[in-house]
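J.: Provide a 3D model corresponding to the input given below.
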Amino acid sequence: MSESTLTGKQKRYLRSLGSTLDPVVQIGKAGMIEAVAASARDALAARELIKVRVLQNSPEEPQSALMALADCVQAELVQVIGRNGLLYKRNPEKKKIELP
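T.: The predicted structure is shown next:
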């Protein structure tokens, strides 16, 4: 996990921002592979907050796949709803999101 864990207030704020996002990374039938992690890393560097979808044909449970991805890219797993998860990782150079 990242060096700072988010407070409840910060998670609520990120969830409100994430509700309008479309999934930019998908975990498919190959499961949690390096290509998925690389794609998530790039998206997090550009946006800080991304939505990830675990497809129906994924061999893993959505919760465990999203937790594995969060660990792999050192991001914070903010929320899991069904097959969608919200990941947050602060970009030290270009901050896009000001947390409360």
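J.: Please make it C-alpha for all contacts and neighbour counts, starting now.
T.: OK.
J.: Show the residue spans covered by the helices in the protein.
T.: Assigned by DSSP state H, the helices in the chain fall at 8-18, 34-47, 62-72.
J.: Looking at these, which one is packed in the most?
T.: Neighbour counts (mean count of other C-alpha atoms under 10 Å) averaged over each of the helices of the chain peak at helix 62-72, with a mean of 19.
J.: what about that one, distance to the chain center?
T.: 9 Å (C-alpha atoms, centre = their mean, to the nearest Å).
J.: pretty sure Leu21 contacts Arg47?
T.: No - using C-alpha atoms under 8 Å, Leu21 makes no contact with Arg47, being 10.9 Å away.
J.: and for comparison, fold this next one:
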Amino acid sequence: MELTGKQKRFLRASANRMRPIFEIGKNGLSKVWLDEISKALDSRELIKVNILQNASVTPSDVAEFVMSHSDITVVQKLGKTVVLFKQSSNEDNRALSSRVFSI
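T.: Presented below is the predicted three-dimensional model:
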């Protein structure tokens, strides 16, 4: 899904005070990790992922992996943090995406 600049700006502002709920360590990226991210995004729609110092991946690697293996949108890569967005499949959890798509 392609977001406009204004929509990404809104999502970055929404994620500003969030704390990362997932971390990537020395085990790197895997399909299991991506499945867990998808489950979290289905209930939250917007999450932060932190990349630890001992990880062998960069934020660009994470963004490329996520975008090539799923329909998750990478909103921002900042330092060792990546912000991810995906519209929830459950209509009760779509508070954030309804605001994003109204922009």
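J.: Need the TM-score between these chains.
T.: Comparison of the two superposed chains (TM-score structural alignment, normalised by the length of structure 1) gives a TM-score of 0.88, and 97 aligned residues with a C-alpha RMSD of 1.4 Å.
J.: Now tabulate the helices of structure 1 in CSV and tack on distance to Pro100 of structure 1.
T.: Shown next, in CSV, are the helices of structure 1 (distance: least, C-alpha to C-alpha, whole Å):
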stretch, distance to Pro100 of structure 1
helix 8-18, 6
helix 34-47, 17
helix 62-72, 22
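J.: closest to Val80 of structure 1 out of these?
T.: Val80 of structure 1 sits nearest to helix 62-72 of all the helices of structure 1, at 6.9 Å, using C-alpha to C-alpha.
J.: And the residue nearest the centre of structure 2?
T.: What sits nearest the mean C-alpha location of structure 2, by C-alpha atoms, centre = their mean, is Leu84, with 1.3 Å.
J.: Chain neighbours aside, what residue packs nearest to that residue?
T.: Val74 (4.7 Å; C-alpha to C-alpha, 6 or more residues apart in numbering).
J.: Please tell me how far the one you found sits from Phe10 of structure 2.
T.: Here the criterion is C-alpha to C-alpha, to the nearest Å. By it, Val74 of structure 2 lies 13 Å from Phe10 of structure 2.
J.: Kindly state which residue of structure 1 is aligned to the residue nearest to Leu84 of structure 2.
T.: Using TM-score structural alignment, the equivalent of Val74 of structure 2 in structure 1 is Leu77.
J.: likewise Ser60 of structure 2?
T.: Matched to structure 1 by TM-score structural alignment, Ser60 of structure 2 sits across from Gln63.
J.: Equivalent analysis for Gly25 of structure 2, please.
T.: That one, Gly25 of structure 2, aligns with Gly28 by TM-score structural alignment.
J.: thought the residue nearest to the centre of structure 2 was touching Val75?
T.: Yes - in this structure, Leu84 of structure 2 is within contact of Val75 by C-alpha under 8 Å, at 5.6 Å.
J.: Show me what the residue nearest to the centre of structure 2 aligns to in structure 1.
T.: Under the alignment (TM-score structural alignment), Leu84 of structure 2 pairs with Leu87 in structure 1.
J.: Fine, thanks again, bye for now.
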